[in-house]
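Asker: sequence first, predicted coordinates after that:
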Amino acid sequence: MTVPADQTRGEAPIAAPGSVVRLDWARIFRLFMKVLAVLTIGRGLFHWAVICGLPNADGITFEDFAPGLQAATVFFAVIEPVAGVGLWLAASWGGVVWIIAVLVAVGIDAAVLIGMQGWVQSAARPAMASAADLALLAFYILVAAAAGRQADEPAAD
């Protein structure tokens, strides 16, 4: 069986007039996971840079952090690159590890908002960082659900 030349180059055949062109949610989800992987690995590498001696955004070095903040920095330095690799590979565990990291970070930020004292005050991030994480999490869930629904639909001939 021969394959038309236009399909060997990866081009889609011309759609018939009146046909409905649908979004490929699986492709969108994979692309989003790649972008999210780069961002997550970058954040993890920033934590490693702080551990290795570079000052954080406030100009404080790792040795001067409170013990709770040191623990949080090490936690995110480990979990974020692992999540990023999993996201890049489009493995289901990558999304799960990333969601755990986001929920821990947002949980720390929420603890400060409700008035918890101690190390969480030094580990908390700006509200915009939490809002961005929650927006990315919502988009991840929506696109994953759309890709899953599309995969369950019967193929139209």
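Answerer: On my side now, so go ahead.

Asker: going forward, measure contacts between C-alpha atoms and count neighbours the same way
Answerer: OK.

Asker: name the residue closest to the centre of this protein, please.
Answerer: residue 36 (4.0 Å; Cα atoms, centre = their mean).

Asker: quick one, what contacts that residue?
Answerer: Neighbouring residues of residue 36 by Cα atoms under 8 Å, 6 or more residues apart in numbering: 84, 87.

Asker: mind telling me what element it is part of?
Answerer: helix 25-51 (DSSP states H and E).

Asker: list the buried residues of that helix.
Answerer: Within helix 25-51, the residues that count as buried by 16 or more other Cα atoms under 10 Å are 25-26, 29-30, 32-34, 36-38, 40-41, 43-48, 50-51.

Asker: included below, for side-by-side comparison, is a second structure:
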Amino acid sequence: MEWRGLIGTALQWPWPSILTIYLRLNAALWFAMGLYYWARITGFVPWRMHYFWDMPLTWQSAIVLYAVLNLVTAVGLWLTAPWGPIVWVFTIVCQIVTHSALSDVFGERPFRIPFYVFSVFIYVILSILARRSRR
């Protein structure tokens, strides 16, 4: 198979639809994470063997922040609103700072940082392809 034919075929794929599906799959993930944080707040799920009301104030603050941010991110991504990816990247940056620069307080999550970077990279690639296909 010729590379030019493969590239020409790839440019004809429904990239805007693929981007929408990708954003909605991400929205479902962020919605689940948001609900998980709310489960921590309401006491359904302990974190590090602590319930929300027994946690230090720093942990409580982070949990409340992510409980709200994750759900706002999920809504923005699901609606494919222009502000959705902006809030998504902001939430990712907050998560990276929380688990790298503040890891002594909140713990390290080494698997999350590459996952977040990779997911944003995929979004950028899909956005470029979707924009090119609209031309």
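Answerer: Done, it's in. Everything quoted here is computed from the prediction, not taken from an experiment.

Asker: quick one: what's aligned to the residue nearest to the centre of structure 1 in structure 2?
Answerer: Using TM-score structural alignment, the partner of residue 36 of structure 1 in structure 2 is residue 26.

Asker: and residue 43 of structure 2, how far from residue 55 of structure 2?
Answerer: According to Cα to Cα, to the nearest Å, residue 43 of structure 2 stands 11 Å off from residue 55 of structure 2.

Asker: please read the previous query as pertaining to residue 84 of structure 2.
Answerer: 31 Å.

Asker: what of residue 102 of structure 2?
Answerer: 16 Å.

Asker: which stretches in structure 1 count as strands?
Answerer: Ranges of strands within structure 1: none, based on DSSP state E.

Asker: what ranges do the helices span in it?
Answerer: For structure 1, applying DSSP state H gives helices covering 5-8, 25-51, 67-88, 92-113, 119-123, 127-152.

Asker: and those helices as JSON lines, adding distance to residue 18 of structure 1?
Answerer: Shown next, in JSON lines, are the helices of structure 1 (distance: least, Cα to Cα, whole Å):
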{"stretch": "helix 5-8", "distance to residue 18 of structure 1": "21"}
{"stretch": "helix 25-51", "distance to residue 18 of structure 1": "21"}
{"stretch": "helix 67-88", "distance to residue 18 of structure 1": "37"}
{"stretch": "helix 92-113", "distance to residue 18 of structure 1": "37"}
{"stretch": "helix 119-123", "distance to residue 18 of structure 1": "56"}
{"stretch": "helix 127-152", "distance to residue 18 of structure 1": "21"}
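
Asker: which stretch among those comes nearest residue 60 of structure 1?
Answerer: helix 25-51 (8.9 Å; Cα to Cα).

Asker: how far off helix 127-152 does the closest one point, in degrees?
Answerer: 150 degrees (axes from the mean of the first three to the mean of the last three Cα atoms, to 10 degrees).

Asker: by how much does helix 25-51 of structure 1 deviate from structure 2 on average?
Answerer: Once fitted to structure 2, helix 25-51 of structure 1 is off its aligned match by 0.5 Å on average (mean Cα distance after the TM-score superposition for structure 1).

Asker: give the contact list for residue 20 of structure 2.
Answerer: Residue 20 of structure 2 touches residue 80, counting by Cα under 8 Å, 6+ apart.

Asker: quick one on the thing from earlier: residue 84 and residue 55 of structure 2: which is more packed in?
Answerer: Legend: neighbour count by other Cα atoms under 10 Å for residue 84 of structure 2 and residue 55, higher for residue 84 (20 against 15).

Asker: residue in structure 1 paired with that one?
Answerer: Residue 84 of structure 2 maps onto residue 94 in structure 1, by TM-score structural alignment.

Asker: looking at it, that match is touching residue 79, isn't it?
Answerer: No - Residue 94 of structure 1 is beyond contact range of residue 79, at 10.1 Å (criterion: Cα atoms under 8 Å).

Asker: spit out the contact partners of the match of residue 84 of structure 2.
Answerer: Residue 94 of structure 1 neighbours (Cα under 8 Å, 6+ apart): 82, 83, 84, 85, 86, 87, 88.

Asker: let me see the contact set for the corresponding residue of structure 2 for the first one.
Answerer: In structure 2, the residue paired with residue 82 of structure 1 is residue 72, using TM-score structural alignment. Under the criterion of Cα under 8 Å, 6+ apart, the contact partners of residue 72 of structure 2 comprise residue 87.
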